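# Predicted coordinates and the sequence they were generated for:
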Amino acid sequence: MTAPTEQLDRWRRGEEHLGTALGRLTDEEFDGPSLLPGWTRAQVLAHVAHGADALAAHLTEARTGVAQQVADDLAGLPPAELRAAVLAATQRLAETVRAVPDDVWSAQVRTGEGHVVPAADLPWLRAREVWVHAIDLDAGIGFADVPDDVLAAVVDDVFRQWDARDTVPDVALFAGDREWGTGALAVAGTLPAVTAWITGRSDGAGLQADGPLPTLAPWL
């Protein structure tokens, strides 16, 4: 298996997007609420840094066969140190990805959620994380700032997750010429609005539907 070029590109663009959001935050804003209920911005950033190191550990283990340890509990760091920790973790991940030979992308790895996936799936798991959490930082970046190909891939991912848990809502979801689901309730809107709703980042404001919008199962 060769490197997953499309997903690596989405990941790289996502890391740049997250960096833009991080750069907009002042140190005083780190302890403020994010758009994730109950999470501060510092907690989101600590989660993102931990995620980068976890992915690097998975890729290193796939390449070397040696299990890696990942540091945790970064949310309590002062803002300047947490900012540096996020950037350092991102750099470590980039260096790890560059060291992965083509044949290793087919290796099976176990994710933090316990799923066994090919290493080639990992860049997308990181891409969806950084694109969405950049929005969660509430730094003036929204779903309308995310490229359509990434938004559509996120919606695809949500439906895959729901399908795996048998929690697909009874909807047919439309965004432009794209369609998901075969349910009885037709729901339509722009791709950013649709993505915000099904990822639990909006209540569906701005969407059009044949009836009341359902309560959606969690995505992740």
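Arrived safely, thanks for sending.
# switch to C-alpha atoms for all contacts and neighbour counts from now on
Fine.
# how would you label residue 150: helix, strand or coil?
Assigned by DSSP: H, G, I helix; E, B strand; the rest coil, the conformation of residue 150 is helix.
# Against residue 8, how distant is it?
Using Cα to Cα, to the nearest Å, residue 150 is found at 12 Å from residue 8.
# likewise residue 138?
In this view, residue 138 and residue 8 are 25 Å apart by Cα to Cα.
# residues touching residue 129, list them.
Neighbouring residues of residue 129 by Cα atoms under 8 Å, 6 or more residues apart in numbering: residue 48.
# For it, what is the enclosing helix or strand?
helix 122-136 (DSSP states H and E).
# again with residue 179
Secondary structure from DSSP H and E places residue 179 in strand 178-180.
# do residue 13 as well
Element membership of residue 13, judged by DSSP H and E, is helix 5-24.
# Distance from the chain centre to that helix, please.
10 Å (Cα atoms, centre = their mean, to the nearest Å).
# Can you tell me which residue sits nearest the middle of this protein?
residue 129 (1.7 Å; Cα atoms, centre = their mean).
# Which elements pack onto the helix holding residue 13?
Contact partners of helix 5-24 among helices and strands, from 3 or more Cα pairs under 8 Å, 6 or more residues apart in numbering; DSSP states H and E: helix 122-136.
# here's the one I want to compare it with:
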Amino acid sequence: MTEISNDQLLERLKAAADNVGAKLNGLADAEVVVPTELPGWTRGHVLAHIAHVSTAVARQIEYALRGEKIEFYDGGQGGRVQAIEMNAGHTAAEHREYISTAMTRAFLVLDELDESQWTLPVSYRDGDVRGVALAYWRELVIHLADLQLGRGPESWSKEFCLYLVEFLSARVPEGLRLKLLPLGLPPLSVGTGTRTVSISGMLTDIAAWLAGRTPTLGSLRAEAAADSVALPTLLPWPSALAAK
């Protein structure tokens, strides 16, 4: 995909945050405890995770601006799990407040970045501030779909799907090459193996499958040597710190 500028990325982030906020406005307490497709997670777990990620993004950038690095989650992966479990049972109003406060903190630092500061080093994936912002975009868009509140993968933009395909190419197992055939769009290729499997379907469904989510607009078709085959088993997410 054509790389978006830092200003464009910030616009996409704000739109994603607005979408999350809009879906939370009418959320009732009974809806918070509804299970999601993520194993063992209710909507409350997803909401707690969104808030926790927002805080993690803010502190990565805050420390980077001071010339320091800090682990992504306070307390590492153990702290991440503990924070989610502790806050998953909040009421809808508490989740709204928790997320609003965390997002405000994140965008306070994102809004003040000058062009040079987007390249400051951070601990997350041994990358930079821009990489953290891209991760935040992924988290907000994908986890909003996980909430199953009317904005599923079918609402993902072409731009986001193409970015996700590129990012998640690391999930293609060694020895395998996926020829992606999104309907109405040019073919894409991910993976460098000698065995080729073609995957055809809507672009949003292909991106959802690569992200470990359920396609929503139709079934994906996989073929190898002109024969129908099962969809390949993908590797874990590219980072231990990526979303569930």
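Structure's in. What do you need? Since we're looking at a predicted model, the values are computed, not measured.
# now what about the TM-score between them?
Superposed pair, TM-score by TM-score structural alignment, normalised by the length of structure 1: 0.86. Supporting alignment: 212 aligned residues with a Cα RMSD of 2.4 Å.
# corresponding residue for the residue nearest to the centre of structure 1 in structure 2?
Under the alignment (TM-score structural alignment), residue 129 of structure 1 maps onto residue 139 of structure 2.
# what's the answer for residue 43 of structure 1, then?
In structure 2, the residue matched to residue 43 of structure 1 (TM-score structural alignment) is residue 45.
# What count of nearby residues applies to the nearest residue to residue 29 of structure 2 once chain neighbours are set aside?
For residue 29 of structure 2, ignoring the flanking residues on the chain, the nearest one in space by Cα to Cα, 6 or more residues apart in numbering is residue 92 at 5.0 Å. Neighbourhood size, residue 92 of structure 2 [other Cα atoms under 10 Å]: 21.
# residue in structure 1 matching residue 92 of structure 2?
By TM-score structural alignment, residue 92 of structure 2 lines up with residue 79 in structure 1.
# thought its match was touching residue 30?
Yes: using Cα atoms under 8 Å, residue 79 of structure 1 makes contact with residue 30 at a distance of 6.5 Å.
# which residues are common contacts for these two?
Counting by Cα under 8 Å, 6+ apart, the residues touching both residue 79 of structure 1 and residue 30 are residue 42.
# how much space between residue 161 of structure 2 and residue 168 of structure 2?
Counting by Cα to Cα, the gap between residue 161 of structure 2 and residue 168 of structure 2 amounts to 10 Å.
# still on that earlier bit, relative to structure 2, and after superposing, what's the average distance for the strand holding residue 179 of structure 1?
Mean deviation of strand 178-180 of structure 1 relative to structure 2 after superposition (mean Cα distance after the TM-score superposition for structure 1): 2.5 Å.
# What helices and strands are in contact with the helix or strand that that strand is followed by?
Going down the chain from strand 178-180 of structure 1, the next helix or strand is strand 185-188, by DSSP H and E. For strand 185-188 of structure 1, the packing partners by 3+ Cα pairs under 8 Å, 6+ apart come out as strand 171-175, strand 208-209.
# hmm, back to that, how far apart are the helix holding residue 129 of structure 1 and its match in structure 2?
Superposed on structure 2, helix 122-136 of structure 1 shows a mean distance to its aligned partners of 0.5 Å (mean Cα distance after the TM-score superposition for structure 1).
# Now find how far off-centre that helix is within its chain.
On the basis of Cα atoms, centre = their mean, helix 122-136 of structure 1 sits 2 Å off its chain's mean C-alpha point.
# do the same with stretch 167-186 of structure 1
In terms of Cα atoms, centre = their mean, the centre of stretch 167-186 of structure 1 is set 22 Å apart from its chain centre.
# so the match of residue 43 of structure 1 touches residue 86, yeah?
No: Residue 45 of structure 2 is beyond contact range of residue 86, at 9.2 Å (criterion: Cα under 8 Å).
# okay, those two: which has more neighbours?
When neighbours are counted by other Cα under 10 Å, residue 45 of structure 2 and residue 86 differ, and residue 45 comes out ahead with 25 against 11.
# That one in helix, strand or coil?
On the three-state scheme (three-state DSSP), residue 45 of structure 2 is labelled helix.
# so what's it up against?
84-85, 87-89.
# Contacts only, for the aligned partner of residue 126 of structure 2 in structure 1.
If you follow residue 126 of structure 2 across to structure 1 using TM-score structural alignment, you land on residue 116. The contact partners of residue 116 of structure 1, by Cα under 8 Å, 6+ apart, come to 108-110.
# Tell me which of those persist in structure 2.
Among those, the ones still in contact in structure 2 (both residues aligned by TM-score structural alignment, their matches' Cα atoms under 8 Å) are 108-110.
# Please narrow those to those residing in helices.
Under the assignment DSSP state H, these contribute nothing to helices.
# Could you double-check that residue 120 of structure 1 lies in contact with residue 102?
No: look at residue 120 of structure 1 against residue 102 with Cα under 8 Å: they stay out of range, at 9.6 Å.
# Perfect, that will be all.
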